[in-house]
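Participant: Sequence plus the predicted model coming up.
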Amino acid sequence: MPDISVTMIVVLCAAAAAAGWIDAVVGGGGLLLLPALMLGLPSNVPLTHALGTNKAVAIVGTTGAAVTFARKAPVDVRTAVRIGLAALLGAMGGALLAGVFSKDTMRPLIMVVLLLVAGFVLLRPSFGASAGGGTVSRRRVAAAVLLAGLGIGFYDGLIGPGTGTFLVLSLTALLHLDLLTASATAKIVNVGTNAGALLVFSWRGDVLWGLAALMAAFNLLGGTAGARMALKKGSGFVRGVLLTVVVALVVKLGLEQWA
């Protein structure tokens, strides 16, 4: 493990706990966790080590949240696992190509998509308020496997910001889920995206396992607490956090774009 002060380790563990909570409720914990690692690690540590360590930490909290949701939320685990396996493959492909595409060229596109998402959620207060009801067609499940699984999984391995948020929105739209059930389903899929990227980063030797293990314990606590709060508060609470995270993502990407 790199030479990091005790104070910085405490800060990183606190960031891991907060990121776990955000991820469990609506996704987007990487907004906090990855920048914290980039700032907290010594300047001589490669960026890829921050990316790999981020995935090693995030997968623990996401798994804890997924288990909590699966026990208490009306999740179609079989469908979620199918999408998650596709997401694992997509994330592996994205991680292998990480660095090929310039993030500077991707940020404006991501910002536009997020602004459209925020506008849609604001103008459609009924979006995700309740489930559509009835059996979801095979065509919609197949679309979710391709778009939410392979597509967003690839994006997570390649770039990453807002993956959980995109998963919640796409699953709500494609499978006619309420936001709480979509968030619960997204956690299972997100385990797949994190696992796929982590496999590649591990193979490359880009994970600081000692630091990751310590931070992961706090991420797990935050993720479990966030999942329980989302289950208690319901879809309205998830919608509020969703909008907050989307706005935070846009601000963060905007600052990076024009810095």
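Facilitator: In hand now; what should we look at? Here the structure is a predicted model, which is why all the values come from computation and not from measurement.

Participant: drop to CA atoms for contacts and neighbour counts, all remaining ones
Facilitator: Fine.

Participant: for the chain, which residue is closest to the average position?
Facilitator: Residue closest to the average C-alpha location in the chain (Cα atoms, centre = their mean): residue 164, at 3.2 Å.

Participant: how far away is that one from residue 151?
Facilitator: According to Cα to Cα, to the nearest Å, residue 164 and residue 151 sit 13 Å apart.

Participant: Likewise for residue 258?
Facilitator: Using Cα to Cα, residue 258 is found at 28 Å from residue 151.

Participant: can you check residue 89 too?
Facilitator: 10 Å.

Participant: rewinding a little: report the contact partners of the residue nearest to the centre of the chain.
Facilitator: Counting by Cα atoms under 8 Å, 6 or more residues apart in numbering, residue 164 touches 23, 26-28, 186-187, 190.

Participant: repeat that for 7 Å
Facilitator: 23, 26-28, 186, 190 (Cα atoms under 7 Å, 6 or more residues apart in numbering).

Participant: Redo those residues as CSV? Include distance to residue 8, secondary structure and neighbour count.
Facilitator: Formatted as CSV, those follow (distance: Cα to Cα, whole Å; DSSP: H, G, I helix; E, B strand; the rest coil; neighbours: other Cα atoms under 10 Å):
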residue, distance to residue 8, secondary structure, neighbour count
23, 22, helix, 32
26, 27, coil, 36
27, 24, coil, 29
28, 22, coil, 26
186, 31, helix, 34
190, 28, helix, 33
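
Participant: Looking at those, which one is closest to residue 136?
Facilitator: Nearest to residue 136 out of those is residue 186 (Cα to Cα; 16.6 Å).

Participant: hang on, isn't the closest one packed against residue 168?
Facilitator: Yes. Counting by Cα atoms under 7 Å, residue 168 is a contact partner of residue 186 at 5.7 Å.

Participant: Could you check which helix or strand contains residue 136?
Facilitator: Take DSSP states H and E as the rule and residue 136 turns out to sit in neither a helix nor a strand.

Participant: Second structure follows, compare the two:
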Amino acid sequence: MIDLAPHILAFLFAAAFVAGFIDSIAGGGGLITVPAMLLAGVPPLQTLGTNKLQSLFGSSSATIAYARKGLVNVHAQLPMFVMAVLGGGLGAVLATVVPGEVLKAIMPFLLIAIGLYFGFKPRISDEDRHARFTPLLFGLTAVPLIAFYDGVFGPGTGSFFMLAFVALAGYGVLKATAHTKMLNFGSNVGAFLVFTLNGVILWKAGLIMGLGQFLGAQAGSRLAVRSGAKLIKPLLLVTCFGLAIRLMLDPANPVRIWLGI
């Protein structure tokens, strides 16, 4: 069992608060908490497991905040939530056989593509548009696939859910943000259960970070409700491009390794 010093736990709490704030609006919180835990000396496997524990607090906190504002019908969203739980759990189970290096290599380019989509599509707003997928089709395809990715790797899941809701389900930006959090919570639950069974969670650090996530998500979601697409769209762009750059600059990025740079 790893025993982290108080100042390290304080650092992780602060990182989780910032991650929860950003994640509740635009996604990408995992690219803050995962490096923070690795920097604190937490082994990679324990980092992944503990990250799912603390992420539960942020995604549930944001879901509650959006539901209180009437932006999420929790009961109607339950079938998709269940699919997200299953997808996240399967992703965590199969993480050892899925080519994770390939996911890490293509991740920056997918984030850039999402950023460009939201940046250059002028009609994106808080207004709902025509849906390309029915709720049933969306729940059986996009939801479990993105949740599966969350269980396997994770970073950027919120951005992928956001893109799917806007491009396929026809949701406005604020409504998409609200529903993204509930499905992200579901995929976190599925992966968390698998990691718990494997005994790779640092409970003390995870619960302290969870408090930071909860508070940060409350603050972020309230700001998002007040500002809508005017805030969410630019922050989503900054998050997508920032995470892409962060991943490409990582010395362990497979593309850099393959190119020898």
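Facilitator: On my side now, so go ahead. As the structure is a prediction and not an experimental result, all values here were calculated from the model.

Participant: After superposition, what is the TM-score?
Facilitator: Laid over one another, the chains give 0.92 as their TM-score (TM-score structural alignment, normalised by the length of the first structure), with 253 aligned residues with a Cα RMSD of 1.7 Å.

Participant: For the residue nearest to the centre of the first structure, I want the exact helix or strand it lies within.
Facilitator: Per DSSP H and E, residue 164 of the first structure falls inside helix 163-175.

Participant: what stretch of the second structure does that helix fall on?
Facilitator: Counting by TM-score structural alignment, helix 163-175 of the first structure falls onto residues 157-169 of the second structure.

Participant: swap in stretch 106-121 of the first structure?
Facilitator: So stretch 106-121 of the first structure sits over residues 103-118 in the second structure, by TM-score structural alignment.

Participant: In that stretch, which residues are buried?
Facilitator: Residues 103-112, 114-115, 118 are the ones in stretch 103-118 of the second structure that count as buried (16 or more other Cα atoms under 10 Å).

Participant: Return the closest of those with respect to residue 43 of the second structure.
Facilitator: Within these, distances to residue 43 of the second structure taken as Cα to Cα reach their minimum at residue 104, with 18.4 Å.

Participant: State the next helix or strand along the chain beyond the helix or strand where that closest one lies.
Facilitator: Here residue 104 of the second structure sits within helix 100-120, counting by DSSP H and E. Per DSSP H and E, the first helix or strand lying C-terminal to helix 100-120 of the second structure is helix 135-140.

Participant: and whatever helix or strand comes next after that next one, how far from the first structure on average?
Facilitator: Later in the chain than helix 135-140 of the second structure, the nearest helix or strand by DSSP H and E is helix 142-152. Overlaying the first structure shows helix 142-152 of the second structure at a mean distance of 0.8 Å from the equivalent residues (mean Cα distance after the TM-score superposition for the first structure).

Participant: Also stretch 55-62 of the second structure?
Facilitator: Superposed on the first structure, stretch 55-62 of the second structure shows a mean distance to its aligned partners of 0.8 Å (mean Cα distance after the TM-score superposition for the first structure).

Participant: In the first structure, what range does that stretch match?
Facilitator: By TM-score structural alignment, stretch 55-62 of the second structure lines up with residues 58-65 in the first structure.

Participant: Residues in contact with the matching stretch: which ones?
Facilitator: Under the criterion Cα under 7 Å, 6+ apart, residues 20, 24, 187, 190-191, 194-195, 216, 219-220, 223-224, 227 lie in contact with stretch 58-65 of the first structure.

Participant: would JSON lines of those with distance to residue 172 of the first structure and secondary structure be doable?
Facilitator: Formatted as JSON lines, those follow (distance: Cα to Cα, whole Å; DSSP: H, G, I helix; E, B strand; the rest coil):
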{"residue": "20", "distance to residue 172 of the first structure": "21", "secondary structure": "helix"}
{"residue": "24", "distance to residue 172 of the first structure": "16", "secondary structure": "helix"}
{"residue": "187", "distance to residue 172 of the first structure": "13", "secondary structure": "helix"}
{"residue": "190", "distance to residue 172 of the first structure": "15", "secondary structure": "helix"}
{"residue": "191", "distance to residue 172 of the first structure": "18", "secondary structure": "helix"}
{"residue": "194", "distance to residue 172 of the first structure": "21", "secondary structure": "helix"}
{"residue": "195", "distance to residue 172 of the first structure": "23", "secondary structure": "helix"}
{"residue": "216", "distance to residue 172 of the first structure": "28", "secondary structure": "helix"}
{"residue": "219", "distance to residue 172 of the first structure": "25", "secondary structure": "helix"}
{"residue": "220", "distance to residue 172 of the first structure": "25", "secondary structure": "helix"}
{"residue": "223", "distance to residue 172 of the first structure": "21", "secondary structure": "helix"}
{"residue": "224", "distance to residue 172 of the first structure": "22", "secondary structure": "helix"}
{"residue": "227", "distance to residue 172 of the first structure": "17", "secondary structure": "helix"}
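
Participant: Out of those, flag the one nearest to residue 147 of the first structure.
Facilitator: Of all the contacts of stretch 58-65 of the first structure, residue 147 of the first structure sits closest to residue 190, with 13.4 Å by Cα to Cα.

Participant: Give the equivalent position in the second structure for that closest one.
Facilitator: Per TM-score structural alignment, residue 190 of the first structure is aligned with residue 184.

Participant: what residues are up against that match?
Facilitator: 59, 158.

Participant: where's it relative to residue 124 of the second structure, distance?
Facilitator: Distance from residue 184 of the second structure to residue 124 of the second structure, counting by Cα to Cα: 22 Å.

Participant: now swap in residue 198 of the second structure and tell me
Facilitator: In terms of Cα to Cα, residue 198 of the second structure sits 42 Å off from residue 124 of the second structure.

Participant: Which of those two has more residues huddled nearby?
Facilitator: The residue with more neighbours, out of residue 198 of the second structure and residue 124, is residue 124; 19 against 11, by other Cα atoms under 10 Å.

Participant: how close does that one get to residue 207 of the second structure?
Facilitator: Here residue 124 of the second structure is placed at a distance of 37 Å from residue 207 of the second structure (Cα to Cα).

Participant: give me the element residue 3 of the second structure is part of.
Facilitator: Residue 3 of the second structure belongs to no helix or strand, assigned by DSSP H and E.

Participant: Give the burial count for it, as a bare number.
Facilitator: 10.

Participant: do residue 47 of the first structure as well
Facilitator: 14.

Participant: how about it, what's its match in the second structure?
Facilitator: Using TM-score structural alignment, residue 47 of the first structure sits opposite residue 44 in the second structure.

Participant: Roughly how far does its match sit from residue 186 of the second structure?
Facilitator: Residue 44 of the second structure is 23 Å from residue 186 of the second structure, by Cα to Cα.
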